[in-house]
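> Just a sequence and a predicted model for now, questions to come.
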Amino acid sequence: MNRRNPRPTASRSLDIAFFGSSLVSAYWNGAATYYRGILRALAARGHRITFHEPDAYDRQKHRDIEDPPWARVVVYSGTDPAEPRRLVEQARSADVVVKASGVGVFDELLEAEVAALDRPGLTTIFWDVDAPATLERVRAAPSDPFRAQIPRFNLVFTYGGGDPVVRGYEALGARRCAPIYNALDPETHFEVAPGPRFHCDFALLANRLPDRERRVEEFFLRPAAALPGLRFLLGGSGWQDKVMPPNVRYVGHVYTADHNALNASARAVLNVARDSMASVGFSPATRVFEAAGAAACLVTDAWEGIELFLEPGREVLVARSGDDVVEILRALTPERARAIGRAAKQRVLAGHTYAERARQVEALLARPDGATLTAIAPP
């Protein structure tokens, strides 16, 4: 292990090798916007990015962007373990090697191989995009192979979770841990004119996942049934066989390029956290910042820490139940919705962009010691 090796500093350009689920496809890949925002911002600061992703889950057939000019994308076999092993060994020459959680194939192999990399000047990072679920899994299974890898990484970055997640990783032996929260890329998510395709009173973008479905039923489908005179719109994969009220229109997977139009065309949009994220808190989803960037009026289910990102009542509306959603929609005028959306956009542009998150990543990489980092609250 390279505890005493010198760390890269922000004063020079870094070669960053990243192993994640997919950069070019958001299909069944909720982390795509997060990866794109962080890595594009790091590239804009002069760092060289290579993103390795498997050919798996039909994501290459559902690309929503071409290979970007700010990153080299390497697609490897999702069935041959020799390929990721070879690519990790090639990445040894990089300054920073990142293994993200939830690649979907060869996760244990990649975690072991990246954690084992060791040479002067190399920093290895485990970047957890679902830290509450990871910690719950590892705590429940002491024999989980990832438990032994945690202390071997130089850094653990998390998609969110705040102090509870930092303390959880510390207890499992992480050397240094810090949350790198979601944010806005204003060049990707911005205001556009509303259009008829997504016109509705209330919209939700969410893939169907076991630890989210109950909350979608509570915060979206139950209010739809209670408000038959309003138009509800649901986008995301996996809902085609779900029984829904007749005033809910299901549009299937919505490509990232269409998110602005959806956010602009609804009177309000809903964010629903996964169970694990809601229970820990401090985990704003990418949808929160996408909606704010488009100046949409956002309604979110309640979770601890929302006020660090948006002010309830002025920049976001918070619901603790489906009944709260019903009351919010009954009282929400178009004028108030527009005012909330404008205030949210101003807030995220001032302190929650991926450019700001990239500066935080650089600061963490530049620290010369191995001291554990406490959670850094955004402005």
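Perfect, I can see it now.

> Only C-alpha atoms from now on, for both contacts and neighbour counts.
Will do.

> Chain neighbours aside, what residue packs nearest to Ala355?
Distance criterion Cα to Cα, 6 or more residues apart in numbering; nearest residue to Ala355, sequence neighbours excluded, is Ala41 at 5.2 Å.

> Val251 now?
Distances taken as Cα to Cα, 6+ apart place Gly235 nearest to Val251, at 5.2 Å, with adjacent residues excluded.

> Count the neighbours of that neighbour for me.
22 (other Cα atoms under 10 Å).

> what about it, distance to Asp258?
According to Cα to Cα, to the nearest Å, Gly235 and Asp258 sit 11 Å apart.

> Then Phe126?
According to Cα to Cα, Phe126 stands 31 Å off from Asp258.

> Counting neighbours, go ahead and name the busier of the two.
Phe126 (26 against 11).

> hang on, that one in a helix?
No. Phe126 is assigned strand when assessed by DSSP: H, G, I helix; E, B strand; the rest coil, not a helix.

> what comes up buried for the longest helix seen in the chain?
In the chain, taking DSSP state H as the definition, the longest helix is helix 334-351. Using 16 or more other Cα atoms under 10 Å as the burial criterion, the residues of helix 334-351 that qualify are 337-345, 347-349, 351.

> Show me what the next helix or strand after it is packed up against.
Next along the chain after helix 334-351, taking DSSP states H and E as the criterion, comes helix 354-366. In terms of contacts (3 or more Cα pairs under 8 Å, 6 or more residues apart in numbering; DSSP states H and E), helix 354-366 is packed against helix 32-44.

> got the angle for the helix it packs on vs helix 354-366?
Taking axes from the mean of the first three to the mean of the last three Cα atoms, to 10 degrees, helix 32-44 and helix 354-366 form an angle of 70 degrees between their directions.

> So which bits of helix 32-44 are buried?
Buried residues in helix 32-44 (16+ other Cα under 10 Å): 32-43.

> which residues touch it?
By Cα atoms under 8 Å, 6 or more residues apart in numbering, the residues outside helix 32-44 that reach it are 22-26, 49, 70-71, 182-185, 286, 354-355, 357-358.

> can you give me the offset of that helix from its chain's centre?
11 Å (Cα atoms, centre = their mean, to the nearest Å).

> Name the residues that touch the next helix-or-strand element following that helix?
With elements assigned by DSSP H and E, the helix or strand that comes after helix 32-44 is strand 48-55. Here strand 48-55 makes contact (Cα under 8 Å, 6+ apart) with 13-23, 39, 43, 70-78, 103, 105.

> Which strands or helices does the helix or strand just after strand 48-55 pack on?
Scanning forward in sequence from strand 48-55 by DSSP H and E, the next helix or strand is strand 72-77. The contact analysis (3+ Cα pairs under 8 Å, 6+ apart) places strand 72-77 against strand 48-55, helix 82-91.

> Alongside the first one, take a look at this:
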Amino acid sequence: MPEPLNIAFFGSSLVSSYWNGAATYYRGIIHALHRLGHRVTFYEPDAFERQQHRDIDDPDWAKVVVYPGEGESGVEAALEQARGADVVVKASGVGVFDAWLEREVLRLQGERTAVLFWDVDAPATLERVDQDRGDPFRELVPRYDMVLTYGGGPRVVSAYRELGARECVPVYNALDPATHHPVPRDPRFVADLGFLGNRLPDREERVDRFFFEAARRAPSRRFLLGGSGWDEGVPSNVERLGHVSTRDHNAFNCSARMVLNVNRESMARFGWSPPTRVFEAAGAGACLIVDAWEGIEDFLEPGTEVLVAEDGLQVAEYLESVGSGSAAAIGERARKRLLADHTYDHRARQVEDLLCARTRAEALA
């Protein structure tokens, strides 16, 4: 059994999913690391009204430290508190102090402290630095002990290697069966097709192409849209729900006949980037439709465990051709596949193996 690790984790938020799609990813992995005996302190800023829109109280499986979102004294104190940890993680997309933290966490690096960059949106990060040769993050990449990514597959690994990363390993989203599981149907969320996702610039066009186009082609069907920012341009047969708390995700996923996931543009281009919504929906037994992207078969089998659509026309065709019984069977096969191969316990053991292998290598050096 490996020695327990003391891990300091700087991320967007562990306790709030408000404008923070990585929340369930953080929760799944950190909770699973706790079950393996490791101790995690999660440092997050008081920013973007996330603390006012908490989904969970401070958990008993991690210590949460909230620092002010303005002025550097708070984040400096948090960084100093993290000194001496076995592992310090800087996640991408904290939202404030990102460039500062990416540079300053490296001051904590030492013989007993590994410093990792954990990229929860690697395609966007890599495209940003590729377009700006002067981006200061380029020079920092080789200094991190390891880069972990939320996904991205071989293209992301190759791109980070080209930037000089010592090691780059995808740690994919997964299922936390204690959090995402079948529940009774909820009348609020009964529909033919549901979609959850905030309105973002590199998602908007694809949502129109896959979700709104399907709604336009199936005017007699009921569609549900959860997420912030969808204030205009929505077809009349699409009901807007606004922000849907993580407390209601199981009910949402279990009540619609089918659930759609649409990747952001950069994630679709890189492939191998299944977002949290895929595992949340399939883990609840939903019949999931995904937009076509390379690598989906590594997680779910197209046609039997997931339906893959090239466009909104194909989404609309699935609504007409796949009845409730067939949809339920697809969802149940997907749920069993994830339980067997893709839980956060699987991911936490992967992270533990990576960190402990580094510790063993340093001990032998």
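Sure, I can see it. What you are looking at is a predicted structure, and each value in this text was computed from that prediction instead of being measured.

> quick revisit: find me the equivalent region of the longest helix of structure 1 in structure 2.
The alignment of helix 334-351 of structure 1 onto structure 2 (TM-score structural alignment) spans residues 324-341.

> what's the average distance of that stretch to structure 1?
In the superposition against structure 1, stretch 324-341 of structure 2 averages 0.3 Å from its aligned positions (mean Cα distance after the TM-score superposition for structure 1).

> Run the chain-centre distance for that stretch.
21 Å.

> which of the residues in stretch 136-156 of structure 2 are buried?
Neighbour-count burial for stretch 136-156 of structure 2 [16+ other Cα under 10 Å]: 137-138, 140-153, 156.

> Show me these that map onto helices.
Going by DSSP H, the helices hold 137-138, 140, 153, 156 from those.

> got these as TSV, with distance to Pro187 of structure 2 columns?
Output for these, formatted as TSV (distance: Cα to Cα, whole Å):
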residue	distance to Pro187 of structure 2
Phe137	48
Arg138	50
Leu140	50
Gly153	39
Val156	41
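
> Pro54 of structure 1 pairs with which position in structure 2?
Match for Pro54 of structure 1 (TM-score structural alignment): Pro45.

> Also Val254 of structure 1?
Matched by TM-score structural alignment, Val254 of structure 1 corresponds to Val244 in structure 2.

> Out of the helices and strands packed on strand 72-77 of structure 1, the one nearest Leu221 of structure 1 is which?
With distances scored as Cα to Cα, the stretch of these nearest to Leu221 of structure 1 is strand 48-55 (34.4 Å).

> mean shift between that closest one and structure 2?
With mean Cα distance after the TM-score superposition for structure 1, strand 48-55 of structure 1 departs from structure 2 by a mean of 0.4 Å once superposed.

> Specify the angle between that strand and helix 32-44 in degrees.
Using the same axes, to 10 degrees: strand 48-55 of structure 1 against helix 32-44 is 150 degrees.

> Could you check the angle strand 48-55 of structure 1 makes with helix 82-91?
170 degrees.

> Run through the strands of the stretch 101-250 of structure 2 in chain order.
Counting by DSSP state E, counting those that start in this stretch, the stretch 101-250 of structure 2 has strands at residues 114-119, 146-149, 168-170, 191-196, 223-226, 238-242.

> Check what contacts the third one and list those residues.
Think strand 168-170 of structure 2. With contacts defined as Cα under 8 Å, 6+ apart, strand 168-170 of structure 2 is touched by 146-153, 157, 160-161.

> Let's have these in TSV, adding distance to Glu104 of structure 2.
Formatted as TSV, those follow (distance: Cα to Cα, whole Å):
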residue	distance to Glu104 of structure 2
Met146	16
Val147	16
Leu148	18
Thr149	20
Tyr150	22
Gly151	25
Gly152	26
Gly153	28
Val157	24
Tyr160	20
Arg161	22
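
> what's near enough to touch the aligned partner of Val183 of structure 2 in structure 1?
Under the alignment (TM-score structural alignment), Val183 of structure 2 pairs with Val192 of structure 1. Contacts for Val192 of structure 1 (Cα under 8 Å, 6+ apart) come out as 260-261, 264, 294.

> So which of those residues wins on neighbours?
Ranking the contacts of Val192 of structure 1 using other Cα under 10 Å puts Ala294 first, with 26 neighbours.

> which residues of structure 1 does stretch 274-286 of structure 2 align to?
Going by TM-score structural alignment: stretch 274-286 of structure 2 matches residues 284-296.

> Ile258 of structure 2 is in contact with Cys287, isn't it?
Careful, residue 258 of structure 2 is Met; it's not Ile. Yes. Assessed by Cα atoms under 8 Å, Met258 of structure 2 is found in contact with Cys287 at 4.9 Å.

> Mutual contacts of those two, please.
The contact lists of Met258 of structure 2 and Cys287 share Ala327, where a contact means Cα under 8 Å, 6+ apart.

> Could you tell me which residues within stretch 108-125 of structure 2 count as buried?
By neighbour count on 16+ other Cα under 10 Å, the buried set for stretch 108-125 of structure 2 is 108-109, 113-125.

> for stretch 176-193 of structure 1, that is, sorry about that
In stretch 176-193 of structure 1, counting by 16+ other Cα under 10 Å, buried: 176-186, 188-191.

> So what does Phe157 of structure 1 match up with in structure 2?
Checking TM-score structural alignment: Phe157 of structure 1 goes with Leu148.

> Surely its match touches Asp119?
Yes. Look at Leu148 of structure 2 against Asp119 with Cα under 8 Å: they come within range, at 6.2 Å.

> now for the buried residues of helix 334-351 of structure 1, which pair is the farthest apart?
Largest separation among the buried residues of helix 334-351 of structure 1 by Cα to Cα: Ala337 and Gly351, giving 21.7 Å.

> any idea how far the closest residue to Thr343 of structure 2 other than its chain neighbours is from Tyr43 of structure 2?
Leaving aside its chain neighbours, Thr343 of structure 2 sits nearest to Leu175 (4.4 Å; criterion: Cα to Cα, 6+ apart). Leu175 of structure 2 is 23 Å from Tyr43 of structure 2, where distance means Cα to Cα.
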